[in-house]
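In: Dropping the sequence and predicted coords here.
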Amino acid sequence: MGEYFNWINLDKKEYISPGDFDIGYKGYESVYINNALLCSLKELMGNEWKGSKIIFLGDEYDQSSINIPDMLNVILLDDKFEGNFIDYTYEYFKNVSCKFEAARNDVTEEISIFMERIRRGEKDLVNEYGVDINNPFAGMFGRKGKSYKYTINYSKGVAYCLDTTKIITLDNSVTDNIDPLPVLLGCGRTMQPGEWLGDSVGVSDSLDTGITLLDKIRILW
């Protein structure tokens, strides 16, 4: 099956799931420029997720070998934590894919299954989208996703622009169809920890004073 990835906001305790956008969960399936998942992610990064610590985390990573303690220590020390961090996320974080129109079909199906299980009287169900069982689709699917000119690392004081920053792959070729953000923030068995892990990130259509626009980014791809 391979390793499955999700976008997780460790500060907000929220996540969005590629499968909700009908996009594959494997790392390479989320990298293409302006896909529905990345546009939804970046709308969040331009608003309530702006400045957060975000990770594109795989479900097969070895938590003991990844040196990102500032991001995960609070979670790992939680009395409720046991086993895999992805499993912890599913149980205790909120899936906010449901905010976006692009996730309507898959999320509607998932919530319908959840409501049917409620009606059957099943117990201990995980309400991943945080739905009101009396009005399960209230407030959902109202957002369209958005692309921004700049993706910014506030901690490092740098940014990239897909129009001007060269994205260079392992074979030294320049690609114009890959957004490097999943690689910069990725972490898993099949993806080395990204250079931006643990940093405060966001997006904007303008650059603040003190932010340097990168002329190139090399990705392990």
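Out: That came through fine.

In: C-alpha from now on. contacts and neighbour counts both.
Out: OK.

In: How much space separates G186 from E110?
Out: Taking Cα to Cα, to the nearest Å as the measure, G186 and E110 are separated by 26 Å.

In: Going along the chain from the helix or strand harbouring C39, find the next helix or strand for me.
Out: Assigned by DSSP states H and E, C39 falls within helix 36-45. With elements assigned by DSSP H and E, the helix or strand that comes after helix 36-45 is strand 52-58.

In: quick revisit: which other helices and strands contact the helix holding C39?
Out: On a contact count with 3 or more Cα pairs under 8 Å, 6 or more residues apart in numbering; DSSP states H and E, helix 36-45 meets strand 200-204.

In: Could you tell me the angle between the strand it packs on and strand 52-58?
Out: Interaxial angle, strand 200-204 versus strand 52-58 (axes from the mean of the first three to the mean of the last three Cα atoms, to 10 degrees): 100 degrees.

In: Okay, one more to line up with it:
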Amino acid sequence: MSLALYGHPFSSYTQKVLIALYENATPFEFRAVSPETPEHSASWLARWPIGKFPLLVDGGRNIAETSIIIEHLHLHHPGPVRLLPDDPAAALDVRFLDRFFDLHVMDAAQHAVNGALTGDPVKRADGAALSKEKLERAYAWLEGALQGRNWAAGEAFTMADCAASPSLFYADWVHEISGDYPALRAYRSRLLARPAFARAVDEARYFRPYFPLGAPDRD
């Protein structure tokens, strides 16, 4: 098999790439990086000593960083779901939204997770407060940006939605999207109903007890 993906099913960024692969039914081998699979961990670190996953292996090439991985799939393993539009200006909008979800939603939520992982109550509270502040700004902006749209960039499901799916999934666990943002809440629900993301969510259910803030009994 020419494609292999190193990652973990509960990882938001691994899920982002899994969605792209599932959307187009692209054949690949999943190599879970975990204490139970030391051979995968060793191979992954040998290929990418930076130590971040996911990592896509395509023949003799090692491709890191989620947005680059999805663009690589778009170029070299295209399918019926075009994750980037052909029009350069439209593609730029998709790339912007992809970065927005990664940098201003997922990374914002990570402050609370990191604070909880320290075991320090003060750092936990500080991380939660910082996440709330940043996520409220992101939610407010997204509420306006999503008006009249079915998906992040319009009517087509794109790379931006691959990024949005795990970002909003976990961000809502960290700081729940309130009723002040009905368009954003509806968009998150549409993402959860998308078969590719639903599959990624189901594959990671086993790991929910390990979520450091406590996984809510929903989704």
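Out: Thanks, I have the structure now. Here the structure is a predicted model, which means the values were calculated and not measured.

In: Got a TM-score for the two of them?
Out: Once superposed, the chains reach a TM-score of 0.25 (TM-score structural alignment, normalised by the length of the second structure), with 100 aligned residues with a Cα RMSD of 6.1 Å.

In: ok so, going back, which one of G186 and E110 of the first structure has more residues nearby?
Out: The neighbour count for G186 of the first structure versus E110, taken as other Cα atoms under 10 Å, is higher for G186 (25 against 15).

In: doesn't F56 make contact with that one?
Out: Yes. Counting by Cα atoms under 8 Å, F56 is a contact partner of G186 of the first structure at 4.4 Å.

In: hey, what's in contact with both of these two?
Out: When Cα atoms under 8 Å, 6 or more residues apart in numbering defines a contact, no residue borders G186 of the first structure and F56 alike.

In: What's the local residue count around M115 of the first structure?
Out: 18.

In: Figure out the helix or strand that it lives in.
Out: helix 104-119.

In: Give me the neighbour count for I118 of the first structure.
Out: With other Cα under 10 Å as criterion, I118 of the first structure counts 14.

In: quick one: the helices in the second structure?
Out: For the second structure, the helices defined by DSSP state H occupy 12-23, 38-47, 66-76, 88-100, 107-117, 121-145, 159-174, 182-193, 195-203.

In: buried ones in the last one?
Out: Of the residues in helix 195-203 of the second structure, A196, F197, R199, A200, V201 count as buried by neighbour count, 16 or more other Cα atoms under 10 Å.

In: Then the first one?
Out: Under the neighbour-count criterion of 16+ other Cα under 10 Å, helix 12-23 of the second structure has S12, Y13, T14, Q15, K16, V17, L18, I19, A20, L21, Y22, E23 buried.

In: can you list those residues in a markdown table and add distance to A116 of the second structure?
Out: As requested, the buried residues of helix 12-23 of the second structure are exported to a markdown table (distance: Cα to Cα, whole Å):
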| residue | distance to A116 of the second structure |
| --- | --- |
| S12 | 17 |
| Y13 | 20 |
| T14 | 21 |
| Q15 | 22 |
| K16 | 23 |
| V17 | 26 |
| L18 | 27 |
| I19 | 28 |
| A20 | 30 |
| L21 | 32 |
| Y22 | 32 |
| E23 | 33 |
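
In: Just give me the closest of those to S167 of the second structure.
Out: Taking Cα to Cα as the measure, S167 of the second structure lies nearest S12 of the buried residues of helix 12-23 of the second structure, at 6.8 Å.

In: That closest one is in contact with S167, isn't it?
Out: Yes. Between S12 of the second structure and S167 there is a contact under Cα under 8 Å: 6.8 Å.

In: Give the burial count for M71 of the first structure, as a bare number.
Out: 18.

In: got the buried residues for the helix or strand containing it?
Out: Element membership of M71 of the first structure, judged by DSSP H and E, is helix 69-76. By neighbour count on 16+ other Cα under 10 Å, the buried set for helix 69-76 of the first structure is M71, I75, L76.

In: and which of the residues you listed is nearest S40 of the first structure?
Out: M71 (22.5 Å).

In: Would you mind confirming that that closest one is in contact with K53?
Out: Yes. Applying Cα under 8 Å as the test, M71 of the first structure and K53 come out as touching, 7.4 Å apart.

In: thinking again about what came up before, next, format the buried residues of helix 195-203 of the second structure as CSV and append distance to A91 of the second structure.
Out: Formatted as CSV, these follow (distance: Cα to Cα, whole Å):
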residue, distance to A91 of the second structure
A196, 21
F197, 22
R199, 26
A200, 25
V201, 27
